[in-house]
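1. Have a look at this fold, sequence not included:
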C-alpha cells in the first residue's frame, strides 16, 4: 500500500488552502502524490451534497450506445464540473464484422430513469475486478441526496400467451447466454448484434448463431428477424433479442401475439430510489481497502469517494501528462481516497478516458483541468456531472 506516501499540496476538504471555489459547495484543487513508482498529479472536486444549490447527475449523450467528450457532455447539460464515468465497450477486435457499441458496462440511472443494466462479469472491459465485486456495483445518489455504494440488479420479465420468461438484459451490449434482453429507445440506433457475442465468462468467444429478434409495440409482436438489427427504436417500442434458449422462446411468437415486457432496476442495500447511478467497482468500504486490490500496475485513474456520511462526494482524476503518466495502482487509489477523507471509494474508467472538467471563476463553460493521456479528450459513454442550481 502507501505506508510512506504523502499528498503534496492542498487536500480537497472544504475551505482547504489553495482550493478554488467553482460554485458555492463545489471546490476544485490539484496536488502531487508521491507514489511508489513516481509522482502522480491529482485533480479533485469536493462536492457538498448538503447544499440545495448543488446537484449530481449522470452525464450521457442521450443514448446508451453513444459517446461524447466529458467537456461536451458537461456543457450540453449545464454542469459546472464533472469527470468521466464507467468502463465501456471500446473495441471489438475479437469479433470481425461486429462494431463496438460504445455502451457502458454497468447499470446507469439518469434523473431516476433506468437506462440500462449490467453486462455479465466476463463481458466487461477494464482491469480485473477485485474479489467480491461485480458489474452490478454502482456509485449512486439517492432521492434524499445521499451518496452511496450499492449493487443494482435487473428485475424484469416477458409475458406471452405461453407464460412468463425472465428478462436477462436491458440496453446491454452483452446478454447472458440463453437469455432474452430488451432494447428501448434509450439504446439508440447502434446495431444490437454485439449483444449475442461472447459468453458469460469469455468476452472473446464467438458470436452466437442461434439468435432471434422480435419487435413489440402496442403490447403485441409486430415483426421478427433471425439476426439482431439496428436503427431507431421509437418511444413505446421494445425490441427483444434472444440467444440460444431465449431465441427459441422468441421464435414461438407470431405477429399479433400479445407480449408484455416489464423491467426495473433494484438496489440491494436501500429501498430509497436512486436519482443517479453508474457503474465501476468499489476499492474502499467502511474506511478499509478491499482485499485483493492490485498493487503492481500503475496507470492514470479516475475515482470517486464518499465522505461525511454520504453528504460529500470527492471526484478525482489523475493527470495524464508525460511527467505524471506512471499514475497510481488501484491499491494506491484506495489509499489516496482514504487519505482525502473518503470512507467508501469507487474506481471509474482510467487511462485515456480520465478527464476532469470545471468552470473557472467567472467563466461560462467548463475547461479540461487535467491533461488526458491521449493528448486530447476521449469520447466516453457517461460521466458524473456536478451542477450549481436548485436540484431537489
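-> That came in fine, so what should we check first? Computed from a predicted model, the values in this text were never measured in an experiment.

2. From now on I want contacts and neighbour counts done on CA atoms only, so please keep to that.
-> Will do.

3. what about the residue of the chain most remote from its centre, which helix or strand?
-> Largest separation from the mean C-alpha position in the chain: residue 256, at 37.0 Å (C-alpha atoms, centre = their mean). Assigned by DSSP states H and E, residue 256 falls within no helix or strand.

4. Just confirm it contacts residue 218, I think it does.
-> No: counting by C-alpha atoms under 8 Å, residue 256 does not reach residue 218; the two are 9.9 Å apart.

5. Return the residues in contact with residue 108.
-> Shown in contact with residue 108 (C-alpha atoms under 8 Å, 6 or more residues apart in numbering): 114, 115, 116, 117, 276, 277, 278, 279.

6. Kindly apply the preceding question to residue 372 instead.
-> 319, 320, 321, 351, 352, 353, 354, 355, 378.

7. 10 Å instead, please
-> Counting by C-alpha atoms under 10 Å, 6 or more residues apart in numbering, residue 372 touches 300, 317-321, 325, 350-356, 378.

8. and it, helix, strand or coil?
-> At residue 372, secondary structure determined by DSSP: H, G, I helix; E, B strand; the rest coil is coil.

9. Below is an additional structure, to be compared with the one above:
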C-alpha cells in the first residue's frame, strides 16, 4: 500500500467517524443529489468531496460536520512534508504592521494555497485617537528570520486560551522540514557604555510595563504609540504618560523624542521605545552615544531552528485535547493539525456561508483535527460567531494549471478580510 493510499484511507475513515457524530442518515459525494433533491443541503445528508490534487504533495478536500446547532463545512489542505516538492512558509505583506487578503498574499509569492494566521490588533475603541496597528499577537518567523515577538498575555486579541498557554505559543516548521508546536520567547539586550537593559519587545503592538522595545524596518510605517498603551494584564488600560523614544543608526543615537513616532524606519536603523522605567533609562542617552541592540527568539522545547512560525494557541498535544477548551461558543474558525511525526500538516478552515455559519466550538474543531489523524492541533484566527459576522477564516488553493488561487471556503460577510499573516503552501517543480 502506498503512502498516498494510506493517507487517503485515513481521511475516509476520519470523515466516516465525523459524520457518525450527528444524526444524519448518510453521506453523499459532492455533485450527487441527496434524496430531497437539494444538493449540499445543510439539513440534508452530509457531503464530502473526493481528494483533489493541487500540486505534488498537496491535496484539497471538504466535508460536512453535523452538530446539534446545524451543519458546519470544513475545507482542508493536506500537505505531505515528506514530498521534497511541497513546503509551507509564512505569508505576510512584507511588514509586521500591515494587512492584506490571504489570496493576495498567496498570489504575491506564488503559493499554491494557504490559510489565514494569527489573531491581531484589529481595533482600538478603548484608546481614542490611537491607531490600530493590524499587527499579530504572537511571534512570527519568516525564512528563518525573526520578525516579531509576542505581546503580553493581557494584551492579546482572540478567544480565551487554555490554562497555562501564553502568547508565545507558535506553530511552525523547522529546518528539518517537520511541523511542530513550541513557545518562542524573546531574548535581547540594549547595551550602552554604562549599562545593559533587557529588551522587552520586538516589533510588537504592546510592550510590557516598564520595558524597552525595539522596532526595525520590518515593523512598517504605522504609529508606535499603541506599544505604550494598556498593561500586562489589561488591554484597555490607559496609555502610558511616561514614554521616550531614541533612534539608533550605525551603533549610535541619532535622534530622540518624548513621544513614540510614526512613519517608516530606515533599513539598518532601530527605534527604541520605552515606557515608565524603560523611558527613564532611554532619557539618559544623548545624540552620539554608543548603543548596541541584540535580539533573538528562543524555542522552549525545540532544538531545531524554525524556518517559519506564527502565533495562535495549541488545542491538542500528543492526541489529547488541552483542558479548558471552550465547548459553548460556536464560530467560523481556522486551525492547523500536525500528524505523522510532523511530516504532515493539515490546514483547516470552516465555511462562512449562511447555511454553514453556525460553525464549531474550539472543542469541536479539536475533535475534528483528531478525527483527521492530527496528534497536535493549533487554533488560528477565525470569523465571528453566528451573531457576529466576520470574514477572517479563509482557505485558498490554486487549481492545477491556473495562474492564481481561488477562495475555496465562503468567508463570513461574503468577502475576504485583510489579515497580517497566514500559512502559505508552496510547490517546487
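-> Thanks, I have the structure now. Everything numeric in this text was worked out from a predicted model, so none of it was measured.

10. picking that back up, matching the residue farthest from the centre of the first structure against the second structure, which residue comes up?
-> Residue pairing (TM-score structural alignment): residue 256 of the first structure is matched to residue 288 of the second structure.

11. And for residue 227 of the first structure?
-> Checking TM-score structural alignment: residue 227 of the first structure goes with residue 259.

12. Please identify which helix or strand holds its match.
-> Counting by DSSP H and E, no helix or strand carries residue 259 of the second structure.

13. neighbours around it, how many?
-> Counted with other C-alpha atoms under 10 Å, residues neighbouring residue 259 of the second structure total 19.

14. Touching, it and residue 239? I think so.
-> No: applying C-alpha atoms under 10 Å as the test, residue 259 of the second structure and residue 239 come out as separate, 11.5 Å apart.

15. ok, and the closest non-adjacent residue to the aligned partner of residue 79 of the first structure in the second structure?
-> In the second structure, residue 79 of the first structure lines up with residue 111, judged by TM-score structural alignment. Among residues not flanking residue 111 of the second structure along the chain, residue 426 sits closest, at 4.8 Å (C-alpha to C-alpha, 6 or more residues apart in numbering).

16. Tell me who's in contact with the counterpart of that neighbour in the first structure.
-> When the first structure is aligned by TM-score structural alignment, residue 426 of the second structure is paired with residue 387. The contact partners of residue 387 of the first structure, by C-alpha under 10 Å, 6+ apart, come to 23, 26, 47, 53-57, 74, 77-82.

17. all strands of the stretch 251-400 of the second structure, in order?
-> For the stretch 251-400 of the second structure, applying DSSP state E, counting those that start in this stretch gives strands covering 252-257, 269-275, 292-299, 306-311, 313-317, 320-321, 334-339, 344-350, 376-380, 395-397.

18. which one of these lies closest to residue 73 of the second structure?
-> strand 344-350 (5.6 Å; C-alpha to C-alpha).

19. once aligned to the first structure, how far is the closest one on average?
-> With mean C-alpha distance after the TM-score superposition for the first structure, strand 344-350 of the second structure departs from the first structure by a mean of 0.2 Å once superposed.

20. hang on, residue 86 of the first structure packs against residue 381?
-> Yes: the pair residue 86 of the first structure and residue 381 qualifies as a contact (C-alpha under 10 Å) at a distance of 7.6 Å.
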